[in-house]
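**Q** any chance you can model this:
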Amino acid sequence: MSARWTTPADVAAKVRRRWDDGSLLTALARDEPFPGFDVPLRGPKAAELGSELAAAQDWVAQLERGAYDGRRYHLEYGTIGGQHIGRSRIPTRARLTEYDQAWALLGVGRSVAAYRRILELTAAEPAVRAWVEAQPLRALDAAEDWPRLLAAYRWLSDHRGSRRYLRQITARGVDTKFVERHRPLLARLLGTSQTAPGFLADLGLRARPDLVRLRFDPAALGLPKQLSEATVRVAELAELPADVRTAMIIENEITFLSVPVPAGGVVIWGKGFEVDRAGRMPWLAESKINYWGDLDTHGFAILNQLRAWLPQTRSFLMDRETLLAHRDRWVTEDSPTNARLDRLTAVEAQLYTDLVEDRLGPSVRLEQERLDWAWVQQRLPIS
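**A** Next up is the predicted model:
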């Protein structure tokens, strides 16, 4: 059989395009008439019947079997040939006139049945039903979860602005992990941001409080002298009437615990890009700020981010001398960044460029905790 001749698979491919873009199911959900498909069939020419008669007969038989007695498509016939070879009747068009034919041709009966169940479940929620109609394949991706999705949707809708924690959800069969797993879909249904913080904020629910861990000179924060370390809510710490002369912001936890607390100052555990939490302390605006992070591209990106809050920040132990002195302790940075960093000093920017462009080696990284401690002690800011 010629590869140019239309097969049942070719007919199905024409219909599948309307399944893959969701429009067939959308039409079904909106009770619209079946759109219909009229597929012209490419078959043997009259001149080919003599030399490829057996192949042409097989082609006709294949199309007729594929029609499955009209349950998948109807065939229309025409005649070809003439006085020299005789006239032959062959299929010329395949037509689909009802939804059930499309489902049978594509083998999607179970999916259609599941979609009908979703439509029934969402009938009482107009906004959800409209989304299910417009996004049928996405709705099917969560077919087994729709009873719980609706329970979560209703609870979240009813508790907008309640200032509750998500952990307090009481919807039947729903817990916080379920909501987090389906947050992108629930966000579309509820009209909120899909990000975790934005989702909660848009719903008027409470987020887990931001915390910052710090060691301190108690006098600088007006705290009892018996205290030397605390983990505090960022919003509450920002309200303290603090008088901090200097702050050290440190990337690594053990290094954070190891460096001395400056007199009249604090040491803050930066925890990577969570340095924003330190930056939100208004009483640091006029303080001397020293930052020490990993010597890699992301370390400089974090420094750049911190300076958006505290432009007076100075880096230490993030210099070329320190990097080259510890060559035997380098590791490989997994996913280096090449972002544009506009808040680095000229010296920092040059080293960052060298790291980005692999001038010192492929994806060079010197982790903070790998530095020789004697080297560190000699170069710590003393105030």
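
**Q** make it CA atoms for all contacts and neighbour counts henceforth
**A** Noted.

**Q** can you give me the strands in the stretch 101-250 of the chain?
**A** Ranges of strands in the stretch 101-250 of the chain, per DSSP state E, counting those that start in this stretch, are 211-216, 229-233, 246-250.

**Q** nearest to residue 349, out of those?
**A** Minimum separation from residue 349 across these (CA to CA) falls at strand 246-250, 20.0 Å.

**Q** before we move on, back to that, please identify the most buried of the strands of the stretch 101-250 of the chain.
**A** Greatest average neighbour count among the strands of the stretch 101-250 of the chain goes to strand 246-250 (a mean of 25), per mean count of other CA atoms under 10 Å.

**Q** as CSV, the strands of the stretch 101-250 of the chain with distance to residue 381 would be great.
**A** Converted to CSV, the strands of the stretch 101-250 of the chain look like this (distance: least, CA to CA, whole Å):
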stretch, distance to residue 381
strand 211-216, 16
strand 229-233, 20
strand 246-250, 9
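
**Q** and the residue nearest to residue 229 when sequence neighbours are not counted, how far from residue 234?
**A** For residue 229, ignoring the flanking residues on the chain, the nearest one in space by CA to CA, 6 or more residues apart in numbering is residue 215 at 4.2 Å. Distance of residue 215 to residue 234, computed by CA to CA, to the nearest Å: 14 Å.

**Q** what's the longest helix along the chain packed up against?
**A** For the chain, the helix with the greatest residue count under DSSP state H is helix 53-67. In this structure, helix 53-67 packs against helix 8-20, strand 74-82, strand 86-96, with contacts taken as 3 or more CA pairs under 8 Å, 6 or more residues apart in numbering; DSSP states H and E.

**Q** could I get these as TSV with distance to residue 51 and mean neighbour count?
**A** Converted to TSV, these look like this (distance: least, CA to CA, whole Å; neighbours: other CA atoms under 10 Å):
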stretch	distance to residue 51	mean neighbour count
helix 8-20	23	16
strand 74-82	13	15
strand 86-96	14	17
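
**Q** ok, which of the ones you listed comes nearest residue 224?
**A** helix 8-20 (66.5 Å).

**Q** one more, for comparison:
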Amino acid sequence: MISFVDLQKKITKLYPKVLQAHVEQKSIFPLIVPFDKTFPKELSQWHDLIEPIIAHSREHHQFGYSIAYTQLHMRKHGVQTVIKEISFDNEAQLIGYLNKQEEYASFTSNVAKILQNYPVLKTWMSNNTSSILEYELDWDSLLAVVSYFVSNASPGIFIREIPVPVHTKFIEQHKAVLYELLNEVLPPAAIQQQYSGVSQFELRFGLKIIPARIRIRLLDATFARYYNNGMTDIEAPVDELANLEWPLQKVIVLENKKNFENAEVFLTLPNMESTAVIFGSGKAVSLLSKLKWLAPIPILYWGDIDAEGFEMLHQLRILFPQTASFCMDEETYQAFKEFEVKGSGAKERTLDLLTATEKKLYQQCCTKNMRLEQERIAHPFMLELLRKHINHFNA
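**A** The predicted structure follows:
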């Protein structure tokens, strides 16, 4: 025998079916919730169970369910009239019972509006009725954005330049649902198929993105005066930096996963002849591929002693095989292992471009799930190892 609480849960689960049926213009009524034939040991328990069920039926309320009864023969209690099932004869009964008249009216209005503009979205709506409800106040704006892209495939402007009467953050805040809608509505030729996922929304639908930037500091003031009007600290779009023609002798790459967390190191490295340091925040390695002028220059790389740090070192060596690492060795780890913290749990990968000693430490990072962050390395210790590598380059 089902309780009234469990019955409520079953009835609530009927609502999405009604929404989907409305989109598909299907008739699904009457909707029936069957009851099992189990019976409590005591007759009084049975009466306690059915009393609230009967009290909420159409016999007592304008909106409610009909109850169908049946006869049940029981050894202990004899013949008893029990509930066989409850049913809703039409959507008005169910919607009214759930007290969702206003929400349902908004839903049906939005469905009609969407279908009128884009019949192709019918299947999407059937599979995403919850989204129609979630954005019930936004559909005029969402459809305006969709219409713009339909009329202006790959517009080549920034997202906030789109001439649609919505507030400036609307599209950014609704990328997830717009991503789905545009994939359904736009022809394949209007979509850059090589880009996928909401994180690549702009690239997929032909919008401009904020150019990726790299920060470089020249450690040689004389070099900076001659080649860069004295400026030593430069941050610029990577495409512009790709055109540099600096005759550098060495480049140091500092990589942080977080946003410039180790900026003090970047700003306090000592003067070094014809040397520059590149500062990244978890993405510089992937951007350096555009800096072709790095190809003949000795490169020193410093990242965290963890799985990701060695993976980025490997990635950098794919681009520039001459890259050496510093402060990513057993000596550094042993000196500061008391500051080791838990890593990301990354699984070991095949990194053929690591040296034997680097690979050993990388495997340890993976098996022990450990991380020794750059910020834990004492500044004088780092500078001493850096000088040793620089002297090796100069020898």
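
**Q** so what number do they get for TM-score?
**A** Here the TM-score for the pair of chains, by TM-score structural alignment, normalised by the length of the first structure, is 0.81; 366 aligned residues with a CA RMSD of 3.4 Å.

**Q** the strands of the stretch 101-250 of the first structure: which one's closest to residue 162 of the first structure?
**A** strand 229-233 (21.0 Å).

**Q** show me where the stretch 251-395 of the second structure has its helices.
**A** Applying DSSP state H, counting those that start in this stretch to the stretch 251-395 of the second structure gives helices spanning 263-268, 284-287, 307-319, 330-336, 356-368, 379-394.

**Q** including mean neighbour count and distance to residue 206 of the second structure, could those helices go into JSON lines?
**A** Formatted as JSON lines, those follow (neighbours: other CA atoms under 10 Å; distance: least, CA to CA, whole Å):
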{"stretch": "helix 263-268", "mean neighbour count": "14", "distance to residue 206 of the second structure": "35"}
{"stretch": "helix 284-287", "mean neighbour count": "18", "distance to residue 206 of the second structure": "21"}
{"stretch": "helix 307-319", "mean neighbour count": "21", "distance to residue 206 of the second structure": "28"}
{"stretch": "helix 330-336", "mean neighbour count": "14", "distance to residue 206 of the second structure": "46"}
{"stretch": "helix 356-368", "mean neighbour count": "17", "distance to residue 206 of the second structure": "39"}
{"stretch": "helix 379-394", "mean neighbour count": "13", "distance to residue 206 of the second structure": "44"}
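
**Q** what does stretch 42-61 of the second structure contact?
**A** By CA atoms under 8 Å, 6 or more residues apart in numbering, the residues outside stretch 42-61 of the second structure that reach it are 1, 2, 3, 4, 39, 40, 63, 64, 65, 66, 67, 77.

**Q** show me what residue 28 of the first structure lines up with in the second structure.
**A** Mapped onto the second structure by TM-score structural alignment, residue 28 of the first structure lines up with residue 22.

**Q** for that match, what are its contacts?
**A** By CA under 8 Å, 6+ apart, residue 22 of the second structure lies in contact with residue 108.

**Q** am I right that it is in a strand?
**A** No. Using DSSP: H, G, I helix; E, B strand; the rest coil, the assignment for residue 22 of the second structure is helix, not a strand.

**Q** ok, the closest residue to residue 301 of the first structure other than its chain neighbours - how many residues close by?
**A** What sits nearest to residue 301 of the first structure in space, not counting adjacent residues and going by CA to CA, 6+ apart, is residue 341, at 6.7 Å. Counted with other CA atoms under 10 Å, residues neighbouring residue 341 of the first structure total 16.

**Q** ok, now residue 112 of the second structure?
**A** 13.

**Q** just residue 278 of the second structure next, same as before
**A** For residue 278 of the second structure, the tally of surrounding residues (other CA under 10 Å) stands at 22.

**Q** before we move on, the earlier item: which one of the helices and strands packed on helix 53-67 of the first structure lies nearest to residue 33 of the first structure?
**A** Across these, closest to residue 33 of the first structure is strand 86-96 (CA to CA), at 12.4 Å.

**Q** residues touching the closest one, excluding its own?
**A** Contact with strand 86-96 of the first structure is made by 11, 36-43, 60, 63, 72-81, 102, as judged by CA under 8 Å, 6+ apart.

**Q** mean deviation of that strand from the second structure?
**A** Strand 86-96 of the first structure, aligned to the second structure and superposed, deviates on average by 3.8 Å (mean CA distance after the TM-score superposition for the first structure).

**Q** how far out from the middle of the chain is that strand?
**A** Here strand 86-96 of the first structure shows a centroid-to-chain-centroid distance of 50 Å under the convention CA atoms, centre = their mean, to the nearest Å.

**Q** quick one, that strand and helix 8-20 angle?
**A** Inter-element angle recorded for strand 86-96 of the first structure and helix 8-20: 20 degrees (by axes from the mean of the first three to the mean of the last three CA atoms, to 10 degrees).

**Q** chain neighbours aside, what residue packs nearest to residue 138 of the first structure?
**A** Computed as CA to CA, 6+ apart, the closest residue to residue 138 of the first structure that is not its neighbour in sequence is residue 132, at 7.9 Å.

**Q** I meant residue 383 of the second structure, not that one.
**A** Taking CA to CA, 6+ apart, and ignoring the residues beside it in sequence, residue 383 of the second structure has residue 269 as its nearest neighbour in space, at 7.8 Å.

**Q** tell me how far the residue opposite residue 215 of the first structure in the second structure once aligned lies from residue 87 of the second structure.
**A** Residue 215 of the first structure maps onto residue 217 of the second structure when the alignment is built from TM-score structural alignment. Distance from residue 217 of the second structure to residue 87 of the second structure, counting by CA to CA: 74 Å.

**Q** and the nearest residue to residue 377 of the second structure once chain neighbours are set aside, what does it touch?
**A** Leaving aside its chain neighbours, residue 377 of the second structure sits nearest to residue 336 (6.7 Å; criterion: CA to CA, 6+ apart). Residue 336 of the second structure is in contact with 372, 376, 377, counting by CA under 8 Å, 6+ apart.

**Q** helices of the stretch 51-200 of the second structure, residue ranges please.
**A** Assigned by DSSP H, counting those that start in this stretch, the stretch 51-200 of the second structure shows helices spanning 91-97, 101-117, 122-127, 129-134, 139-151, 170-173, 175-185.
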